[in-house]
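# A structural model of the following input is requested.
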Amino acid sequence: MTSVPRRTTVPAERRAVVTGAAGFIGSHLCEALLQEGWLVTGIDHLRGHPADVAAHNLETLRPDPRFLLVRADLATAELDSLLDGADTVFHLAARPGVRSSWGEEFSEYVDSNVLGAHRLLDAAGRAGVRRVVVSSSSSVYGGAEDGATPETRLPTPLSPYGATKLLTEHLGLAHASRPGARTSVVALRYFTVYGPRQRTDMAIARMIDSALTGSPITVYGDGLQRRDFTFVSDAVRANLLAAQAETQAAAVNVGTGRTVTVLELIDLVGEIVGRPVVYEHSAARDGDARSTHADLTAAVKLLGYQPLVDLRTGIERQVAWRRSLAADIREPQPVGG
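The predicted structure is shown next:
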């Protein structure tokens, strides 16, 4: 469970709605909100995760009487009643993944990431929701070849996924900027979030599994591409801070301001696990940025956000969590006697 300090400024009966509640970041955020005394309605269509993954993510939430899970698709559901009385909506529901956004599956990205967001924002405005916190992505930038990327950088997404996330946040900012708008919006541009419950197709999860099992993974490109990795508890804390930030419409980076190459990351994961990550190279793929690097100036000023978990500590926590799921891990045994 994500550990977030309790703040006495949050009324015990404040109500939040979290879309994508059964997902990686969403489930951690729901736990943190309950810890702070919020009443939480989680919305998830439960089609984006294997049933056992969703069940595990929701394991600590379902027994809590302050948490209500509603199975609904934002692109089609009647949303007004779900948002009635909500103070804050945290919008994390989305179709993820850069590579699968090319081709025929793009229509699913439009439904989930664009149409669903638009309908949610419309309903939030009608319900008089005070604040919507929209989850966006560093994918909107396309890359950072010349240092840390501020929010003033012109977004140039390199993938259909990145384009839908940019449109999602622009929809939110447009809704909040209308004359007389009752709902304000903060869009958070996450830089590669990792930690317990991370999707199994993400880099750090695949590296950990490779080191634990000896199964090879593929490194696309030369492995010298750089990434800014954000631990999930920092992403959750950014959401909580964004719920209270004094602004009507803003987009803000959420990262660490530090980068590491893929090959350096592979070495670090192997060192922490105690066994090497087994990998092979393949050609770079469409949509992959050469570098991501968050400028946190606006996050510090607007949210009071600073990352608290360094990469080594975060990976140690994810490895410990992964090892706790020992039933499906077959760690290689030493040879000889």
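# alpha carbons only for contacts and neighbour counts from here, please
Fine.
# Give me the contact list for the longest helix out of those in the chain.
Across the chain, the longest stretch assigned as helix under DSSP state H is helix 160-177. Helix 160-177 is contacted by residues 96-98, 101-102, 106, 109-110, 113-114, 117-118, 121-122, 125, 134-137, 139-140, 142, 155, 157, 181-187, 248-251 when judged by Cα atoms under 8 Å, 6 or more residues apart in numbering.
# Which of these fall within strands?
134-137, 184-187, 249-251 (DSSP state E).
# Would you point out the most distant pair within those residues?
Ser137 and Ser184 (19.1 Å; Cα to Cα).
# out of those two, which sits in the busier spot?
Between Ser137 and Ser184, counting by other Cα atoms under 10 Å, Ser184 is the more crowded of the two (28 against 21).
# And that one, how far from Val70?
24 Å (Cα to Cα, to the nearest Å).
# Same question for Ala203.
30 Å.
# Next: Thr230.
29 Å.
# Quick check: the most centrally placed residue in the chain vs Pro216, distance?
Central residue check for the chain by Cα atoms, centre = their mean: the C-alpha nearest the mean position is that of Ile25, 5.0 Å away. Separation of Ile25 from Pro216 (Cα to Cα) stands at 27 Å.
# One more, so I can put them side by side:
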Amino acid sequence: MNIVVTGAAGFIGSHLCEALLSQGHLVKGIDQLQPASALKIKEDNLKNVLAHPNFEWQPADLLGMDLDREIDKADIVFHLAGLAGVRNSWGKTFADYLQANILLTQKILEACKQASRLKKLVFASSSSVYGGGGGQYNSESSPTQPISPYGLTKLAGEQLCYLYHKQYGVPYTALRYFTVYGPRQRPDMGFHRFMRNAWLGQPLLIYGNGEQTRDYTYVSDLVDANIKAMHYAKHGTVFNIGGTETASINEVVQKIERLAGKPLNITYSPEQPGDPFATRADIALASAELGYQPKVSLDQGLGEQWSYITALYENQNP
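Okay, the predicted model is just below:
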């Protein structure tokens, strides 16, 4: 099939492109290589696919390009592009989140409603739509009460998909990602920071008391969920995509200390606005409807990411 992936050079998008190409699809990857500080990271993410004969690479500003032309002949669209991060979504930078997560999604949907061959739009949403959580499992019917501007923009993206499905028949499925980790994770994300600092012997700052819990999803399991959603015959649906287990930040740090063979120098600071205390994914619906079953344990996934991090920072070992 002809497949368009927005956010193709990112952490998740690059893994998804590799998987789609391995299945024989024609993949067009679109991503904005900004800011300049992210350029090398994104280029490295794509190094395994740039020379592939079935991969077309298009670095561009998605908001400024002619998406109607790009999507017109697509069978499938994966919309992963957007601005992530809870803590940075407050204040003046909220305007950037509006642009990247709401206005861009609306522009994608406008192009999708006119694409005659489109079989499925898979939209990347987030567990942040649920809010803080009290440790209970979140099902797709749980209240959506974001506690961060980022979560609000992802919920707005879901609602836009629903509107375009009801009004114009856009065939979409939304996936709510729960804390994704693995090789190529962005440098600002938790596991990357923890492992980098452990490898380099640098102090580590943890917000809150470290007892916050997350449902961690390894990137290959998430990619599998996206591909299953691509083939899902029903439309107008949303699914939780979580991992094999839940753990606290402190428990994860202990696992990283075992991988590093040394203790981390940890400093705790006050919780940050918008950070949920607990996220837990009820994936029963995704299991029943998509056949989704996460396979990678937290220990296994952390080991894979540790190998990636030590190779990435090999030359910086003090």
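# Drop the TM-score for these two in here.
After superposition, the two chains reach a TM-score of 0.96 (TM-score structural alignment, normalised by the length of the second structure), with 316 aligned residues with a Cα RMSD of 1.3 Å.
# What sits closest to the aligned partner of the residue nearest to the centre of the first structure in the second structure if chain neighbours are left out?
For Ile25 of the first structure, the aligned residue in the second structure is Ile12 (criterion: TM-score structural alignment). The shortest distance from Ile12 of the second structure to any non-neighbouring residue, by Cα to Cα, 6 or more residues apart in numbering, is to Val219 (6.7 Å).
# Quick check: whichever residue in the first structure pairs up with that neighbour vs Ser27 of the first structure, distance?
Aligned counterpart of Val219 of the second structure in the first structure: Val232 (TM-score structural alignment). Distance, Val232 of the first structure to Ser27 of the first structure, by Cα to Cα: 11 Å.
# The two: which is more packed in?
Higher neighbour count among Val232 of the first structure and Ser27: Ser27, with 27 against 24, using other Cα under 10 Å.
# tell me the SS of the nearest residue to the more buried one once chain neighbours are set aside?
Counting by Cα to Cα, 6+ apart, Ser27 of the first structure lies nearest to Ala21, which is 5.1 Å off, once chain neighbours are set aside. Secondary structure state of Ala21 of the first structure, per DSSP: H, G, I helix; E, B strand; the rest coil, is coil.
# Pull the contacting residues for Ala21 of the first structure.
27, 29-30, 42-44, 69, 92-93.
# swap in Leu308 of the first structure?
Residues near Leu308 of the first structure by Cα under 8 Å, 6+ apart: Asp234.
# Kindly recompute the last result at 6 Å.
Applying Cα atoms under 6 Å, 6 or more residues apart in numbering to Leu308 of the first structure gives no contacts.
# That one pairs with which position in the second structure?
Matched by TM-score structural alignment, Leu308 of the first structure corresponds to Lys295 in the second structure.
# Against Leu285 of the second structure, how distant is that match?
From Lys295 of the second structure to Leu285 of the second structure the distance is 17 Å (Cα to Cα).
# how many neighbours does Leu154 of the first structure have?
By the criterion of other Cα under 10 Å, Leu154 of the first structure has 11 neighbours.
# Pull the contacting residues for it.
Counted by Cα under 6 Å, 6+ apart, Leu154 of the first structure has zero contacts.
# what's the spacing between it and Arg258 of the first structure?
21 Å.
# ok, for whichever residue in the second structure pairs up with Tyr109 of the first structure, nearest residue in space, not its chain neighbours?
Counting by TM-score structural alignment, Tyr109 of the first structure corresponds to Tyr97 in the second structure. Excluding the flanking residues, the one nearest Tyr97 of the second structure by Cα to Cα, 6+ apart is Leu83, at 5.8 Å.
# The first structure: which residue goes with the one you found?
Alignment note (TM-score structural alignment): Leu83 of the second structure maps to Arg95 of the first structure.
# Pull up the gap between its match and Glu108 of the first structure, please.
Arg95 of the first structure is 7 Å from Glu108 of the first structure, by Cα to Cα.
# ok, the two, which is more surrounded?
Ranked by neighbour count (other Cα under 10 Å), Arg95 of the first structure and Glu108 place Arg95 first, with 21 against 14.
# Pull the contacting residues for Gly143 of the first structure.
By Cα under 6 Å, 6+ apart, the neighbours of Gly143 of the first structure are 289, 291-292.
# In the second structure, which of those still touch?
Counting by both residues aligned by TM-score structural alignment, their matches' Cα atoms under 6 Å, the contacts of Gly143 of the first structure that remain in contact in the second structure are Ala289.
# Neighbour count for Ala203 and Val70 of the first structure, which is higher?
Ala203 (18 against 15).
# Return the residue of the second structure aligned against that one.
Per TM-score structural alignment, Ala203 of the first structure is aligned with Gly190.
# ok, its match to Gln114 of the second structure distance?
Gly190 of the second structure sits 39 Å away from Gln114 of the second structure, going by Cα to Cα.
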